[in-house]
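A.B. asks: could you work out the structure for the sequence below:
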Amino acid sequence: MAPRRIAVVGRLLKRSEFLAVAGARRKWATPGLILQARAHDDRQRPAAGDVLVRVGFTASKKVGNAVKRNRARRRLRAAVRAVLALHGKPNTDFVVIARSETVTRRYADLLADLILALKKLGAWTEGAQAFVVPAGQPASPDAGPAAS
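C.D. replies: Here you go, the predicted model:
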């Protein structure tokens, strides 16, 4: 069986990774979200054979109570799966920050916000970025749609 090619987005989980992205001081704010970006360097990069694009999500208490913060993160995760998996610049870490309008903003507008922020930060690429997953190995739960 031939290897499947799928677009994969990894996750930032450690506080130090979030701080490294914030320390790059590259961000773009839109009404629905704030996007921060940082290119990989020798100090902090994913392990060999790991995903090329990683993303972290955050929502502060300014967004609202726990229910609203969780809803905002779910909406941002869906937007990232739809856009970043296919058009995110490889070898880049992103942090997506929820804003108070993230919860009520139309989904199409949220996608447009993410696309605009990617383009303004110079992290937009045309065409799908692919990561090869060997046949028989399960894909990441953050896997996006299949790429040809």
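A.B. asks: make it CA atoms for all contacts and neighbour counts henceforth
C.D. replies: Will do.
A.B. asks: buried set for stretch 19-32?
C.D. replies: For stretch 19-32, the buried set under the neighbour-count rule, 16 or more other CA atoms under 10 Å, comprises 20, 21, 22, 27, 28, 29, 30, 32.
A.B. asks: out of those, which are inside strands?
C.D. replies: Those of the buried residues of stretch 19-32 mapping onto strands are 27, 28, 29, per DSSP state E.
A.B. asks: among the buried residues of stretch 19-32, which one lies nearest to residue 52?
C.D. replies: Comparing the buried residues of stretch 19-32 against residue 52 with CA to CA places residue 21 closest, at 14.9 Å.
A.B. asks: once you drop chain neighbours, what's closest to that closest one?
C.D. replies: Nearest non-adjacent residue to residue 21, counting by CA to CA, 6 or more residues apart in numbering: residue 38, 5.2 Å away.
A.B. asks: I have a second one here; can you model it like the first so I can compare?
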Amino acid sequence: MSTRVTSQDVLTARADFLAANRGLRVPARGFVLLVRPNEGRGMRYGITVTKKIGNAVVRNRMKRRFRELLWAHLPEHGLPDHDHVLIGRDGGVERDFAKLSSELVCALAKAARGEGQRGRPPRRKQSK
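C.D. replies: The predicted structure is shown next:
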């Protein structure tokens, strides 16, 4: 299956990211991959890098690297009609691009087999 993944297939709504967090979770050294069925909306992707990773320059560099990885591997290895979210981990920006690439392919294969951790329940706000 070689469908093309473009910038039109990006997750932007917070609700989509929260829904993906309840899906399958596949950790890797440079990132965590979240995968969740999306009821026939096609193959979509999202990228999250928190401020704990570094300043804006570092976060944007990591997002650009993740975007290239997703564009390269989702068409062949991604799950159809699923949302794929990459969460950046500390040290992922210094990681060799080829290693990140092979880790993503491995993580997508695990997700396709249903291996990984089940999603997390939504956080509850703590009352004061």
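A.B. asks: work out the TM-score between the chains.
C.D. replies: Once the chains are laid over each other, their TM-score by TM-score structural alignment, normalised by the length of structure 2 reads 0.80; 111 aligned residues with a CA RMSD of 1.8 Å.
A.B. asks: what lines up against residue 108 of structure 2 once you look at structure 1?
C.D. replies: In structure 1, residue 108 of structure 2 lines up with residue 118, judged by TM-score structural alignment.
A.B. asks: no wait, residue 4 of structure 2
C.D. replies: Using TM-score structural alignment, residue 4 of structure 2 pairs with residue 7 in structure 1.
A.B. asks: and the helix or strand its match falls within, what does it pack against?
C.D. replies: Using DSSP states H and E, residue 7 of structure 1 sits within strand 4-8. Packing partners of strand 4-8 of structure 1 (3 or more CA pairs under 8 Å, 6 or more residues apart in numbering; DSSP states H and E): helix 66-87, strand 131-133, strand 143-146.
A.B. asks: so where is the second one in structure 2?
C.D. replies: With the alignment judged by TM-score structural alignment, no segment of structure 2 is matched to strand 131-133 of structure 1.
A.B. asks: which elements pack onto that strand?
C.D. replies: strand 4-8.
A.B. asks: residues contacting the residue nearest to the spatial centre of structure 1?
C.D. replies: Note on structure 1: the residue nearest the mean C-alpha position is residue 55, at 3.9 Å, using CA atoms, centre = their mean. Counting by CA atoms under 8 Å, 6 or more residues apart in numbering, residue 55 of structure 1 makes contact with 9, 10, 11, 12, 93, 94, 95, 96.
A.B. asks: so what corresponds to it in structure 2?
C.D. replies: Superposed on structure 2 with TM-score structural alignment, residue 55 of structure 1 falls opposite residue 45.
A.B. asks: structure 2: helices as residue ranges?
C.D. replies: 14-21, 56-77, 97-113 (DSSP state H).
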